[in-house]
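Visitor: would you be able to build a 3D model of this:
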Amino acid sequence: MNPLLENFNTPFETAPFHLIKNEHFLPAIQSGIQLAKEEINTIKEIAQPDFHNTIVALERSGERLSRAAALFFNLNAAETNDEIQRLAKEISPLLSAHSNDVLLDEVLFAQVKKVYDQKEGLDLNTEEKTLLDKTYKSFIRNGALLDENGKKRLREIDQQLSRLGLQFGENVLNETNKYELVISEKSDLEGLPEGLIEAASQAAEEKGKQGKWVFTLAFPSYIPFMTYAKNRALRKKLFIAYNTKACKGDDLDNQEIIKEILKLKDARARLLGFKDFATFVLEERMASDGEQVLSFLEDLLEKARPKAEKEMAELTAFARKRDQLDKLQKWDIAYYAEKLKMEKYEVDDELLKPYFELNSTIEGVFTTAKKLYGLSFEANSSIPVYHPDVKAYEVKNEAGKHLAVLYADFFPRPGKRNGAWMTIYRGQKKTTEREQRPHVSIVCNFTKPTKTKPSLLTFNEVTTLFHEFGHALHGMLADGTFESLSGTNVYWDFVELPSQIFENWCYEKDCLDLFARHYQSGEPIPEALIERIKKAANFHQGYQTVRQISLGLLDMAYHTTDPDEIEDLFAFEKKAMQATELLDPVPGTLMSASFSHIFQGGYAAGYYSYKWAEVLDADAFELFLERGIFDGQTAASFRDNILAMGGKEHPEVLYEKFRGRAPKPDALIKRAGLLV
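Guide: Here you go, the predicted model:
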């Protein structure tokens, strides 16, 4: 029996992870494709197509397929293995071909067009109009108007892109897992926090290297090592290992894959009548074209660069005075920045970590959501999970009604990619028979508990947890009719607003008082420390802003340049980031080779959206600051106009309904300390 082909007989119809085996996926995907084709054929045979029998029927088709595919690809990111990666190479082309079969089907498109052509005479509400527009556009943007040769070429491109994206991600994961910095001398650990040393000793024991310490390229190991290790040569060694991932000319090298991806994306865009891939992408964004994006990034750079230069000059002088350092290098920034922050604000991660024990911080996130939106979270061990580290919660609303299932997955492991993300196993939608509530997951890579210490978070990890939980709120509070317009299914440069605004609560005393307690004494975080956190919030904001802009500019350069002109990636990256460089580039490093956001994720020609959404989040949070960070009316307005609405209406309309006006950049410039 294949559980993926059955109804899920589990609490809230959650995925029966305990029953699912790798061999179940391919048959389930194949069966789902067959079932979806039968549903499509029914729509094609309708004599009088209308909104419900065609557009809604198309929206509802392929549910079994979507369920199996969501499960498979979420596991491929969070709990993969050789077999899943091998299956991905077989499954991805199948899904790509099926998607092409649907969107290039002339008869189906003719049915959709008949409905679209009479849209002015249809009595549709706003959400229905959006679905009709989105459905029609998705056919156009995926080749419905191409001739047979064009359609054939588009199919080939999509097949190749799905394969190359997977290969890119696999190479990055394998490079991350492969590298170990093994330390034998205790003196080389100088400066490192006790908890990190213990974790490195534990990692060495697990790898059969007793009496040594193992550091890796996983975030909870790499970032604190770069921040605290006094041994500069070892910092350099780890920095170079991290920044030369997948560009060493071996079988895990991503350079040719990147060039091929860029050529294919450009060819796809031109085939559809766009001048480049960025123009194709930005047709469906708040920033409507490349010029607007570049103008936005360059304007922000003009404001941020002077502050960033001052910060680097100050850091250089500090390192020279402290350690007679002749020249600051990139592997020195985190180390000296942490020391300078401590000197200026008497606050650093080691001072703060005892107040942010993981379980208490999770409770703090839950309490913040309860105070804002009336949500409650109950751990439920009867909900199956895909790894023992994962915890499942039932989420209820103010009235005690079931709202969502939340999976929380917080620790690194070999089968899990680096970073942090939110994902959905099942979306929200309404039919005449019932409402389907969402199953949402947040995945992070925090330090695991050791034999003597619980998992203690850096302040940056606290903001990461709040960020991903903001995305989760967008998914859990979804209140739409159609799944493709529900929750996080919004314009890409709007999707970061719910996540980034939620980070703001981390800096507020009324929020920190809810959960920040010393893990040993239970003492609340001192008010003086909260003040220092707030003062330090702008520390190196110029540098951080310029860094984000540099990635946005690199992304735009890749997707607006003729790919035939991109021969040497090292030279191309250097030129694209030149205007944002604050220190000398390090020869041999290539950020692009592991830039998974744009070459494997969905951020191609969209990385700017992190900064774009910061304008929105700073402006939106100003209203909470004016009225009180837990003001019920403001929270209800944000929930009803932003979080619950998903993609029912254009984001500009939704934002103005919440804020009463269009967003202004003033709040971001003020918050980041970029005012001249």
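Visitor: only C-alpha atoms from now on, for both contacts and neighbour counts.
Guide: Fine.
Visitor: the chain: strands as residue ranges?
Guide: For the chain, applying DSSP state E gives strands covering 181-183, 213-215, 376-379, 391-396, 402-409, 421-426, 429-430, 435-436, 439-443.
Visitor: single out the most deeply packed of those strands.
Guide: Burial of the strands of the chain is given as mean neighbour count (mean count of other Cα atoms under 10 Å); strand 439-443 ranks first at a mean of 25.
Visitor: go ahead and name everything in contact with that one.
Guide: The contact list for strand 439-443 (Cα atoms under 8 Å, 6 or more residues apart in numbering) reads 14, 78, 404-410, 420-427, 468-469, 472, 475-476.
Visitor: same check on stretch 358-375?
Guide: Contact partners of stretch 358-375, identified using Cα under 8 Å, 6+ apart, comprise 376-377, 395-398, 454-457, 462, 466, 469, 511-512, 514-517, 630-632, 635-636, 639.
Visitor: centre of the chain versus that stretch, how much separation?
Guide: How far stretch 358-375 lies from its chain's middle: 21 Å, per Cα atoms, centre = their mean, to the nearest Å.
Visitor: let's see this one next, to set against the first:
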Amino acid sequence: MIARARKPAAKAPPKSAINPLTAKWNSEFGLPPFDKIEARHFKPALEAAFRQHKEEIEKIASNPAKPTFANTILALEKSGWQLSSIASVFWNIEGSNSTPELQEVARDMAPRFAAHETRILLDKRLFKRIADLYERRESLKLSDEDRRVLERHHLEFVRAGARLSPAEKSRVKEINARLATLVTQFMQNVLKDEQSWRLVLEDETDLAGLPSTLQESAERAAADAKVDGKGMITLARSSVEGFLTFSSRRDLREQAFEAWVKRGAHDGDTDNRQIVAEAVALRSEYARLMGFKSFAEFSLQDTMAKTPDAVDDLLQGVWRKAVKRAGEEHDALLAEARASGDNSLIMPWDWRYYAEKVRKAKFDFDESKLRPYLQLDNMIRAAFGCATRLFGLRFKERTDLPRYHPEVRVWEVLNKSGDHVGIFMGDYFARPSKRSGAWMSAFRSQHKLAKGQSPVIINVLNFAKGADGEPALLSFDDARTLFHEFGHALHGLLSDVSYPSISGTAVSRDFVELPSQLYEHWLSTPEVLEKHALHYKTGKPMPKALRNRLFAARNFNQGFATVEYTSSALVDMALYSANGNPIGDVEGFERETLKDIGMPDEIVMRHRIPHFMHIMSGYAAGYYSYLWSEVMDADAFEAFEEAGDVFHRPTAKKLYEFIYSAGNRRDPHAAYVAFRGRPPKIDGLLKKRGLAA
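Guide: Predicted coordinates:
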């Protein structure tokens, strides 16, 4: 026996050298160690996770054993968990609390993510195994859920180009990498345009017309920006739309409106116009490689709508009614302007201002009178309360749990037996480091593999803060947005499926908005407003007379709202249906398309192309989805109304079973029919928007 000298024990690396993203997350519920994470940690952590996932995939693809569900599909579902965990932390923080350092990492890593995913989906060895299982699926004795997951994996690989030639696959890799770069740059440009603009309200004349609650919010925004003694309007929607609604300074309204609609359309570093043109051209090329005439045809194949013609039928049917109603609304606004001594034409920056005056005169309803009753904390409690009554959930705020920003609030979600369901985070206030808009995302999705995984879900919004010492007060649209995003959150929190790939909101794009839009309905019920719409100073409930006026005016200005939305959806479809020459001038394309559909001059698309974030990311040729889902949500809520109780337990139980907890276990149309007992009818949508004949 030969004696060998012992190596000295390896020294533990200094704490500063330990990457908190790759170390074990020891926080309660396995939450990310937000307080330890710095921008510099992401790139090495992601690179390590890419390597690990690549090794896992290689092991599956090179397995000499005959393909089985366990050694191929289940193995794929179990792979990449570390990458998914780190990536979710990065992309969530980069979108809601960004810094120049994080943006640089995003620009660097976005094409890496695309290349990594494309490499997996174009691996001919993997696809051969999946295709073998798919062809034998009838004889494999799979459960319904297992079969659904197999079919979804097969379709994903096919739509990614698994059947293409080597040369075509090579081009797909180039397209995907370039698109990832373009989308990231587009998003960052919109954020920069929003960060760079502000309207300082110097004195009382600049504040003219603004109710006290909006004045206080403007003063708080100015104070946060260290502009003392003044007010400030930003391009956060809750700030600029409130200003456009109430400011009697037409010149300032025009300034704010122009800044709002021209995001992404300025010459210079943040110009998104050529970015959009290139992205559309690349997606069109991809669709042609896949054998489709247009990207719209390709995109819609895996949706409820299936074809551009089906989408067009829905949009055109609503469009004609909306334009007619908007024309009637315009005449009323013009009459109001004339009566007040304004002989100017109604311009886009005038619409909200005069609409509010007409609404007040016609319904004795003043939107600003609602805000004192719509305190943010109470609206959060209202959203939670509905989830308790419908699904038996309880929410316990946890100030001790980690968060990525001091303003983020965290709740543990429990079921009626007191068992842990998941974690919900709320990031409610606008700030310069946050993308505009509102969204739901997940730091972790639910599944039952291995020991199972509970969800960690977040809602990100952009509400204006109240004045110092005062609570944040919402408009009714703000409160509806809160309910909408919480509906998405419930879709993630209540998920009860076995596999990560079909968890929560991983459903068809024109089905995913059903749980969110349906949840909005409960906000408007007397049961919710009576309990939670309490005056922030007196604690008294919203007077019944005010609630009645709110309900009476609910369909007011719906022509405008529907035109604003539907025009965006029609332009999106036109953009991605073009299969001829590349679109060079996207603003010219937008103008011509709006002219062709008969867009009223006084209304502007809700999202103009240079800042239309939906259609640059997950909703390309898909913005129609909100309207498609609205057909279902209006019809679905009628199920509760028909039962005579908006919290009817048997109906809520079916809603939970077939919609909120079901993920993508079954075809979305079948899921809806299982809940409702029949396909949806459009009647509810037209009634909801006040467009029924």
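Visitor: pipe the strands of structure 1 into a markdown table and attach distance to Met286 of structure 1 per row.
Guide: A markdown table is the format used below for the strands of structure 1 (distance: least, Cα to Cα, whole Å):
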| stretch | distance to Met286 of structure 1 |
| --- | --- |
| strand 181-183 | 44 |
| strand 213-215 | 42 |
| strand 376-379 | 33 |
| strand 391-396 | 32 |
| strand 402-409 | 29 |
| strand 421-426 | 22 |
| strand 429-430 | 25 |
| strand 435-436 | 29 |
| strand 439-443 | 26 |
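Visitor: trace Ala392 of structure 1 over to structure 2, please.
Guide: Here Ala392 of structure 1 is matched to Val410 in structure 2, going by TM-score structural alignment.
Visitor: and its match, what does it touch?
Guide: 397-399, 401, 403, 423-426.
Visitor: over to Gly80 of structure 2?
Guide: Per Cα under 8 Å, 6+ apart, neighbours of Gly80 of structure 2: 49, 52-53, 56.
Visitor: with Lys89 of structure 1 instead?
Guide: 163, 166 are the contacts of Lys89 of structure 1 under Cα under 8 Å, 6+ apart.
Visitor: and it, what pairs with it in structure 2?
Guide: For Lys89 of structure 1, the aligned position in structure 2 is occupied by Arg107, per TM-score structural alignment.
Visitor: coming back round to it: which one of the strands of structure 1 lies nearest to His559 of structure 1?
Guide: Closest to His559 of structure 1 of these is strand 421-426 (Cα to Cα; 23.8 Å).
Visitor: which part of structure 2 lines up with that closest one?
Guide: Across structure 2, the stretch matching strand 421-426 of structure 1 (TM-score structural alignment) is residues 439-444.
Visitor: mean shift between that stretch and structure 1?
Guide: By mean Cα distance after the TM-score superposition for structure 1, the fitted stretch 439-444 of structure 2 averages 0.6 Å away from its aligned residues in structure 1.
Visitor: how distant is that stretch from the center of its chain?
Guide: Stretch 439-444 of structure 2 sits 9 Å away from the centroid of its parent chain (Cα atoms, centre = their mean).
Visitor: ok, stretch 365-383 of structure 2 next?
Guide: On the basis of Cα atoms, centre = their mean, stretch 365-383 of structure 2 sits 22 Å off its chain's mean C-alpha point.
Visitor: ok so, going back, contact partners for the residue nearest to the match of Ala392 of structure 1 when sequence neighbours are not counted?
Guide: The shortest distance from Val410 of structure 2 to any non-neighbouring residue, by Cα to Cα, 6 or more residues apart in numbering, is to Met425 (4.5 Å). For Met425 of structure 2, the contact set (Cα under 8 Å, 6+ apart) comprises 408-411, 456-459.
Visitor: any idea which residue is closest to the centre of structure 2?
Guide: Within structure 2, one residue has its C-alpha closest to the average C-alpha position: by Cα atoms, centre = their mean, that is Trp439, at 3.6 Å.
Visitor: now that one: how far from Gly487 of structure 2?
Guide: Look at Trp439 of structure 2 and Gly487 of structure 2: by Cα to Cα, to the nearest Å, they are 11 Å apart.
Visitor: cool, Pro543 of structure 2 as well?
Guide: 27 Å.
Visitor: ditto for Ser454 of structure 2
Guide: As for Ser454 of structure 2, its distance to Gly487 of structure 2 is 18 Å (criterion: Cα to Cα).
Visitor: who has more neighbours, the two?
Guide: Neighbours per residue, other Cα atoms under 10 Å: of Ser454 of structure 2 and Gly487, the larger number sits with Gly487, 25 against 22.
Visitor: map the more buried one onto structure 1.
Guide: Mapped onto structure 1 by TM-score structural alignment, Gly487 of structure 2 lines up with Gly470.
Visitor: my guess is that match contacts Trp505, does it?
Guide: No - counting by Cα atoms under 8 Å, Trp505 is not a contact partner of Gly470 of structure 1; they are 10.8 Å apart.
Visitor: now which residue in structure 1 aligns to the residue nearest to Val410 of structure 2?
Guide: Under the alignment (TM-score structural alignment), Met425 of structure 2 maps onto Tyr407 of structure 1.
Visitor: one more: Glu168 of structure 2?
Guide: Matched to structure 1 by TM-score structural alignment, Glu168 of structure 2 sits across from Gly150.
Visitor: and the closest residue in space to that match that isn't next to it in sequence, how many neighbours?
Guide: Of all residues not flanking Gly150 of structure 1 in the chain, Leu271 sits nearest, at 7.0 Å (Cα to Cα, 6+ apart). By the criterion of other Cα under 10 Å, Leu271 of structure 1 has 18 neighbours.
Visitor: need the counterpart of Leu271 of structure 1 in structure 2.
Guide: Taking TM-score structural alignment, Leu271 of structure 1 has Leu289 as its aligned residue in structure 2.
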